[in-house]
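**Q** Could you look at this predicted model? Sequence included:
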Amino acid sequence: MTKLDQAADSLWAATAPAPAPTASLTGDLQADVVVVGGGFTGLSAALHLAEAGARVAVLEAHEIGHGGSGRNVGLVNAGMWVLPDDLPATLGEPYGERLLELLGDAPKLVFALAKKHAMDCEAVSTGTLHCAAGRAGLRQLEIRAGQWCRRGAPVRLLSARETADKTGTEVFSGALLDERAGTIQPLGYARGLAAAALTAGAGIFTRSPVERVEEDGNRWRAVTAGGSIAADWVIAATNAYTTRLWPQLREELVHLPYFNFATEPLPPEALPAILPERQGAWDTNKVLTSFRLDRSGRLVLGSVGALSGTGRSVHQAWARRAMTRMFPMLKDVGFQQGWHGMIGMTDDHLPKFHRLDRRIVGFSGYNGRGIAPGTAFGKILAEHIGGRIGESDLPLPVTLPVPQRLRAIREAGIEWGAQAIHLMRMLG
């Protein structure tokens, strides 16, 4: 059993291709659009804007994919957590059906971009498995499957036996196979988007946190410690990693930490049985368990919680027990990396489109579904700024951020609750 490498940032950082060279912003520049945030949304927007001929510059406070875009599980999902029939009821017409169509097709966009730009990001489009925990979980999936099937989506409810064949474990009572979806190496994908945007003519400046966005005549100026960029439009693409720049965005989101542990490459004799078709998977528990394989046959297992303070030891012990419960043949396999990132949760579990000021726009609140929606929303932003999509044709209504009540208390409760549940599951 190998010892956990606590110095490693993540499996994704250890295995992603090297990023394209970037530097910090120095001097004062001009652009049509300045994008604040180098994650999936900001980079997709920059790529599509640059391909359309716009002068666009990205300002990232750290490195490309530093936030949730480089720290997630890597599941490329279609739709949102909200049930398909509930989403139109929540958003109303025409936005509900419009958003369902956009996000249903969003994984196709991700895989097409990865192929078009020859990204080294381990893209696998064999679907995902939403696994039923017990009878109640199976009933949830039956409802979800029925709603998607009535809309013509390529989803299929699997029996317990079929689920065991596709996952390698018999702990689930069934699963929903979504053939639109798949997996990706998320940091590799973020770096691939950045490289493609640079090739298309975008400017990308890393280690360049924006200190303020101020009016500059009829334009805006994004100011960093080393320089500034004046532009007609600003895209706010900071999502769950928003700090002081737009505090109203931070106040709208409840932070949900999510961790992952990655094993050493699995023994050759175990690989034919565990996720043989390389689908990514997660279960129906409220404090869920996700699991998938990377290209080298490492198992990546995750759940809700932060790997800090007491959480590191609690969540690691739970992860080991969860892994051996599902896959007893892995009892001697060790974890090599452990890391966590932040998910931004909104009050209704749906993303928001905000106009923060004149020509300052952005999407936020991905609720754990960042890869495909972030990519699709970035393209939508590019088309909106380019005049090809008006506000009335957007997939979400224009709203102002609304602070969530008792946000700090709820965030503390999520972490302590996750630790308590993981402790109980170890003792149970």
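**A** Thanks, I have the structure now.
**Q** From now on I want contacts and neighbour counts done on CA atoms only, so please keep to that.
**A** OK.
**Q** How about the contacts made by the residue most central in space within the chain?
**A** Closest to where the C-alpha atoms of the chain average out (CA atoms, centre = their mean) is residue 370, at 2.9 Å. Contact analysis of residue 370 by CA atoms under 8 Å, 6 or more residues apart in numbering lists 40, 69.
**Q** same deal with residue 102?
**A** With contact set as CA under 8 Å, 6+ apart, residue 102 has these partners: 376, 395.
**Q** what helix or strand is it on?
**A** Following DSSP states H and E, one finds residue 102 within helix 95-116.
**Q** What of residue 215?
**A** Judged by DSSP H and E, residue 215 forms part of strand 212-216.
**Q** ok now that strand, how far from the chain's centre?
**A** For strand 212-216, the separation from the chain centroid amounts to 29 Å (computed by CA atoms, centre = their mean, to the nearest Å).
**Q** ok, then the element right after that strand?
**A** strand 219-223.
**Q** Name the surrounding residues that touch that following strand.
**A** Strand 219-223 is contacted from outside by 34, 210-215, 228-234, using CA under 8 Å, 6+ apart.
**Q** Which members of those residues are classed as buried?
**A** Neighbour-count burial within the contacts of strand 219-223 applies to 34, 210, 213, 228, 229, 230, 231, 232, 233, 234; the criterion is 16 or more other CA atoms under 10 Å.
**Q** Let me have those residues in a markdown table, adding secondary structure as columns.
**A** Formatted as a markdown table, those follow (DSSP: H, G, I helix; E, B strand; the rest coil):
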| residue | secondary structure |
| --- | --- |
| 34 | strand |
| 210 | coil |
| 213 | strand |
| 228 | strand |
| 229 | strand |
| 230 | strand |
| 231 | strand |
| 232 | coil |
| 233 | strand |
| 234 | strand |
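**Q** okay if I get these as TSV plus distance to residue 85?
**A** Below are those laid out as TSV (distance: CA to CA, whole Å):
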residue	distance to residue 85
34	37
210	40
213	39
228	45
229	43
230	43
231	40
232	38
233	35
234	34
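**Q** what comes up buried for stretch 383-401?
**A** 383, 384, 385, 394, 395, 396, 397, 398, 401.
**Q** What ranges does the stretch 201-350 of the chain have for its helices?
**A** Applying DSSP state H, counting those that start in this stretch to the stretch 201-350 of the chain gives helices spanning 247-252, 310-326.
**Q** ok, and here's another one to check against it:
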Amino acid sequence: MTTSQHSFKYENLWHTLVEDKVSFGSLQNNEVADVCIIGAGFTGLSAAIHLAEHGKSVVLLEAQHIAYGGSGRNVGLVNAGTWNKPDFMVDILGKEMGENLVAALGDAPKLVFSIINKYGIDAQQQEVGTLHMAHSEKGVPELQDRYEQLTRRGAPVELLTGARMEEYSGSQKIPAALLDHRAGTVNPFAYATGLAKTADKLGVKIFENSPVASVNCEKPGEWVVTALDHSVRAEKVIIATNAYAEGELSEYRKSVYSGYYYQVASEPMGDAGATVLPYKQGSWDTRLVLSSIRLDKEGRLILGSMGRAINKPDWYLKTWADRIQQHYFPQLGTKMNWQYSWCGRIGFTDNHTPKVFEPAPGLIAAIGYNGRGITTGTLIGKLFADHLTDQEMAPIPLPFFSSVDQSKCNYSQMKSLFIESGFTMYHLGQCLKVIR
């Protein structure tokens, strides 16, 4: 690893690590399909693949490009389970639905990796688990509680401490970590690119740069979706835009409040980085405002946290990244070269549980993945496909809302501003070494 200072690029690293990108034209003619999907992220692409496997004709419309939103910008953790602890999910949803959701999302990494392996997708995947790390002794009880709740449900997790913890993390600053063997990592843009290629091969018609202007039901069983002055007539419609809904569909964003997540990536570390996460698990810590830590396929150290990077100066991001790196991995020295920074938007719900809508027969939507889009989106896409084709599968383990008003997030803009201000102050405290 060299010590010369490189220019700092506000560019999504994940895009640079995919050589065989895909591109699709915009909607140029009227189309007819069994199902029209709006949004080419994990949910929409997973739904398209599973619908095609069921023999359905599918048109997929994307306002920008494949994985433009959170699907192409996130950390790439293929997490198992929910953001909430399992017992809390039971408290929120009731025993049957809560346990079913915990189990379904616990198995969701298996679904992700099965699709990758079935269709030969190069997602730069690592099926090696994830580490939820205690940032200090204060974080250990949180992990012990999660460990107890997960093992009670038979999940293959380990609580690492002492020498074994240091072996897995490469850090002497972490007193404990929860190793979840179900999980792993991907390059999220590579995964989405592979899903798009697979859908295309299965006969799905994909149109990029085709923002939807309206979605209307002309008569029972016939929906008309318009984009670029053309229409797609379909029996059923899936709205899979999540936190990036635009235009008429932005109504769904009233059900969530937006938060941002930024990442900073170093240059490839070479031999100097051999001790950092040597088994290639992706990780995140138990800080009040969490930090994520992982490696890419070229050995870069990638750090991330809650907050918006676009309006922050270089010194802020670099100082923050130096602070995290030097705290956890002082063996890397004090002259890390940070090359890339990028940012994405997350849709948060008040109880950190996804929301599903069916406002009319044949129209279904989901939003609010709370930062767990890879597994949640892939699973919900499959469940939507099963639901709309009347497959004899387990029902979607979430309550259905018939309108946005039923699940409106009150004071969403105020909440977004409040948490962004809090994230900024927290990270500034880290930069100034006021917060450890």
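**A** Received the coordinates, thanks. All values reported here derive from a predicted model rather than from experimental measurement.
**Q** Quick TM-score on the pair, please.
**A** The TM-score (TM-score structural alignment, normalised by the length of structure 1) is 0.96; 425 aligned residues with a CA RMSD of 1.5 Å.
**Q** ok, back up a step: turn the contacts of strand 219-223 of structure 1 into JSON lines, including distance to residue 168 of structure 1.
**A** Output for the contacts of strand 219-223 of structure 1, formatted as JSON lines (distance: CA to CA, whole Å):
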{"residue": "34", "distance to residue 168 of structure 1": "47"}
{"residue": "210", "distance to residue 168 of structure 1": "47"}
{"residue": "211", "distance to residue 168 of structure 1": "50"}
{"residue": "212", "distance to residue 168 of structure 1": "51"}
{"residue": "213", "distance to residue 168 of structure 1": "51"}
{"residue": "214", "distance to residue 168 of structure 1": "55"}
{"residue": "215", "distance to residue 168 of structure 1": "57"}
{"residue": "228", "distance to residue 168 of structure 1": "53"}
{"residue": "229", "distance to residue 168 of structure 1": "52"}
{"residue": "230", "distance to residue 168 of structure 1": "54"}
{"residue": "231", "distance to residue 168 of structure 1": "53"}
{"residue": "232", "distance to residue 168 of structure 1": "53"}
{"residue": "233", "distance to residue 168 of structure 1": "50"}
{"residue": "234", "distance to residue 168 of structure 1": "47"}
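**Q** Could you identify the most distant pair in those?
**A** The most widely separated members of the contacts of strand 219-223 of structure 1 are 211 and 232, with 18.1 Å between them, by CA to CA.
**Q** sorry, back to before: mean per-residue distance, the helix holding residue 102 of structure 1 to structure 2?
**A** For helix 95-116 of structure 1, the mean deviation from structure 2 after alignment is 0.9 Å (mean CA distance after the TM-score superposition for structure 1).
**Q** Please enumerate the strands of the stretch 101-250 of structure 1.
**A** Along the stretch 101-250 of structure 1, counting by DSSP state E, counting those that start in this stretch, strands occupy 128-131, 155-158, 175-178, 182-183, 203-205, 212-216, 219-223, 227-231, 233-236.
**Q** Those strands: which one's closest to residue 21 of structure 1?
**A** Proximity to residue 21 of structure 1 (CA to CA) singles out strand 203-205 among the strands of the stretch 101-250 of structure 1, at 9.3 Å.
**Q** And that closest one, how far out from the chain middle?
**A** Mean-position distance between strand 203-205 of structure 1 and its chain equals 22 Å (CA atoms, centre = their mean).
**Q** That strand aligns to what range in structure 2?
**A** The aligned range for strand 203-205 of structure 1 in structure 2 is 205-207, by TM-score structural alignment.
**Q** top helix in structure 2 by residue count?
**A** helix 412-431 (DSSP state H).
**Q** Which part of structure 1 matches that one?
**A** Under TM-score structural alignment, the match for helix 412-431 of structure 2 is residues 407-426.
**Q** mean deviation of that stretch from structure 2?
**A** Mean deviation for stretch 407-426 of structure 1: 1.2 Å (mean CA distance after the TM-score superposition for structure 1).
**Q** Please compute how far that stretch lies from its chain's middle.
**A** Computed by CA atoms, centre = their mean, the chain-centroid distance of stretch 407-426 of structure 1 equals 21 Å.
**Q** on that earlier part again, which helices and strands does the longest helix of structure 2 pack with?
**A** strand 257-266, helix 314-328 (3 or more CA pairs under 8 Å, 6 or more residues apart in numbering; DSSP states H and E).
**Q** now do 10 Å
**A** On a contact count with 3 or more CA pairs under 10 Å, 6 or more residues apart in numbering; DSSP states H and E, helix 412-431 of structure 2 meets strand 257-266, strand 301-306, helix 314-328.
**Q** Minimum distance to residue 351 of structure 2: which of the ones you listed has it?
**A** strand 257-266 (11.4 Å).
**Q** Just the angle for the closest one relative to strand 301-306, thanks.
**A** On the basis of axes from the mean of the first three to the mean of the last three CA atoms, to 10 degrees, strand 257-266 of structure 2 is oriented at 160 degrees to strand 301-306.
**Q** post-alignment, strand 257-266 of structure 2 versus structure 1, mean distance?
**A** Mean for strand 257-266 of structure 2 is 0.6 Å (mean CA distance after the TM-score superposition for structure 1).
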